[in-house]
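sequence-free structure coming up:
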């Protein structure tokens, strides 16, 4: 089982430590692409219109300036640098030792800057989302698609892929639909059903934690649905042109 996570917009910068070594990151096939993206990001972050192109407000000016010196910034494990709703729900620090070992094998974080990293990969805090205007041509998702496809297809071959990414990051690599289950969340309130986004991050983090602690290895979306039904109300939409969707139905009121 391969669990795909998005990064987080908010990040915790390591207080100290050596800078990231690109040659030490997982998926070394992406080294040249990472070097190129680091260069693009540094150039854009130093430009007069940096905030506009990175789609951030003036309060994040300091983080944008940090993008110009990432090669010298302290680095730490990606699972500690990425923070926010999904990662709070995942609660990596409180996982059992066995669950952490499973996370090391099973969790891949798809990133606008690094392409893909695993939890222990050392990275600095940075500011770049998949919607930023940094790539020389096209979107960042389309820029990464050609780089990620051969690498992640090989890494995920023969495994069920549990896709907890948001749509922007999901566009950077689309696994084979037959071997993929995308996690969605819908809320039912007052008899009306709504697709949710912010709350979905929390539940996707909970799903990742549950699977890591449960020590399960479902082979199909249907088997995954049965595992998750032990805790949530789950609906399964079979794969078509896109992946199967596992919808967590959250009822309120």
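Structure's in. What do you need? Because the structure is a prediction, the values reported are computed rather than measured. Residues are numbered from 1 along each chain as shown.

from here on, contacts and neighbour counts on C-alpha atoms
OK.

do a quick rundown of the strands in the stretch 1-150 of the chain.
Using DSSP state E, counting those that start in this stretch, the strands assigned to the stretch 1-150 of the chain run over residues 2-5, 76-77, 107-111, 115-117, 122-123.

which elements pack onto the third one?
Right, strand 107-111. strand 2-5, strand 115-117 (3 or more CA pairs under 8 Å, 6 or more residues apart in numbering; DSSP states H and E).

for residue 26, find the nearest of the ones you listed.
strand 115-117 (5.9 Å; CA to CA).

and that closest one, how far out from the chain middle?
From the chain centre to the centre of strand 115-117 is a distance of 9 Å (CA atoms, centre = their mean, to the nearest Å).

report all helices and strands that it contacts.
strand 107-111, helix 140-156.

buried ones in that strand?
115, 116, 117 (16 or more other CA atoms under 10 Å).

and here's the other structure:
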């Protein structure tokens, strides 16, 4: 089983004593090309491209100006958003990390597809940003074929099961229709004013909880995935299908 998740805007590059050996991103050439383009953008460009405040645009302008010499950190330790707040990576054993390195991938506008231990620099580049590169009109077009082929190859090694825990913005970078095997989207809903609804913040945290559940328990089958019960969530068969698993919480 292969899991995909989105990156987060919030990052932490405070040095840590991480005992796990770092790996390198598969798409080093593409990353260099994208970073070089972003290095040429002004602060005002970044404000317009990504709807950033002046302070955030300035921070990311500085990040790209010193991109090659900036600090690096393993991806799963660097991302600190809502999804990642529920992934207890600081408590992972070597066996947990080995499992995650094989079964978890992080989609990224800059890095394409990351393994948990791949080194990354601090950056901001959402997949939905309009950016012309190599005859592509945007990052979806730039990454589409590369990521689809890579996911296809990984699924062949992983029982042909893909569990999509990424946002639509990021999962749209993959041509799901061109993948063989079983693809399952996971939906988390919470009780709100008498009915069950997707609540953004809670759904993000639930995605992280499911990633953590899969890694800690070495889940490899969809049947076992249905046993997920962290945060009070329960699998609801009447609302689910072969292509979409629904989990509800009070």
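Yep, it's here. Keep in mind that this is a model prediction, so the values were computed, not measured.

got a TM-score for the two of them?
Scored by TM-score structural alignment, normalised by the length of structure 2, the superposition of the two chains gives a TM-score of 0.84; 235 aligned residues with a CA RMSD of 2.4 Å.

about what we covered before: which of the helices and strands packed on strand 115-117 of structure 1 has the highest mean neighbour count?
Of all these, strand 107-111 has the most neighbours on average by mean count of other CA atoms under 10 Å, namely a mean of 22.

in structure 2, which residue range corresponds to it?
Under TM-score structural alignment, strand 107-111 of structure 1 corresponds to residues 104-108 of structure 2.

residue 121 of structure 2 maps to what in structure 1?
Under the alignment (TM-score structural alignment), residue 121 of structure 2 maps onto residue 124 of structure 1.

what sits against its match?
13, 14, 19, 20, 70, 73, 74, 75, 76, 81 (CA atoms under 8 Å, 6 or more residues apart in numbering).

wait, isn't the last one in contact with residue 13?
Which is residue 81 of structure 1. Yes: Residue 81 of structure 1 is within contact range of residue 13, at 6.2 Å (criterion: CA atoms under 8 Å).

those two: which has the busier surroundings?
Counted by other CA atoms under 10 Å, residue 81 of structure 1 and residue 13 do not tie: residue 81 has more neighbours, with 23 against 18.

after alignment, which residue of structure 2 pairs with the more buried one?
Counting by TM-score structural alignment, the partner of residue 81 of structure 1 is residue 78.

and residue 182 of structure 1, which of the strands of the stretch 1-150 of structure 1 is closest to it?
Short answer: strand 2-5, nearest of these by CA to CA, at 9.5 Å.

compared with structure 2, how much does the closest one deviate?
Superposed on structure 2, strand 2-5 of structure 1 shows a mean distance of 1.2 Å to its aligned residues (mean CA distance after the TM-score superposition for structure 1).

re the thing from before, dump the buried residues of strand 115-117 of structure 1 to CSV, plus distance to residue 226 of structure 1.
Output for those, formatted as CSV (distance: CA to CA, whole Å):
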residue, distance to residue 226 of structure 1
115, 31
116, 29
117, 29
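
out of those residues, which one sits closest to residue 60 of structure 1?
The closest of the buried residues of strand 115-117 of structure 1, once distances to residue 60 of structure 1 are taken by CA to CA, is residue 115, at 22.7 Å.

quick one: contacts for that closest one?
30, 34, 144, 147, 148.

quick one: residue 202 of structure 1 and residue 84 touch, right?
No: Residue 202 of structure 1 is beyond contact range of residue 84, at 9.1 Å (criterion: CA under 8 Å).

so how far is stretch 112-129 of structure 2 off the chain centroid?
Chain-centre distance of stretch 112-129 of structure 2: 8 Å, with CA atoms, centre = their mean.

what is the end-to-end distance of that stretch?
From its first residue to its last, stretch 112-129 of structure 2 covers 13 Å (CA to CA, to the nearest Å).

sorry, back to before: once aligned to structure 1, how far is the match of strand 107-111 of structure 1 on average?
Stretch 104-108 of structure 2 sits 0.8 Å off on average (mean CA distance after the TM-score superposition for structure 1).

show me what that stretch is in contact with.
2-7, 113-116, 125-127, 166, 170-171.

which residue of structure 2 lies farthest from its centroid?
residue 194 (31.6 Å; CA atoms, centre = their mean).

what about that residue, distance to residue 233 of structure 2?
Distance from residue 194 of structure 2 to residue 233 of structure 2, by CA to CA: 17 Å.

which neighbours do residue 81 and residue 13 of structure 1 share?
Joint contacts of residue 81 of structure 1 and residue 13 (CA under 8 Å, 6+ apart) are 124, 125.

one step back: now render the helices and strands packed on strand 115-117 of structure 1 as TSV, adding distance to residue 48 of structure 1.
Output for these, formatted as TSV (distance: least, CA to CA, whole Å):
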stretch	distance to residue 48 of structure 1
strand 107-111	25
helix 140-156	20
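
nearest to residue 250 of structure 1, of those?
Judged by CA to CA, the one of these that comes nearest to residue 250 of structure 1 is strand 107-111, at 24.9 Å.

buried ones in stretch 158-176 of structure 1?
For stretch 158-176 of structure 1, a neighbour-count test (16+ other CA under 10 Å) marks 159-166, 169-176 as buried.

which residues touch that stretch?
1-6, 110-112, 130-131, 140-145, 148-149, 153, 179-183, 204-205, 218-221, 243.

again with stretch 232-248 of structure 1
By CA under 8 Å, 6+ apart, stretch 232-248 of structure 1 touches 176-186, 221-222, 225, 228, 249-250.
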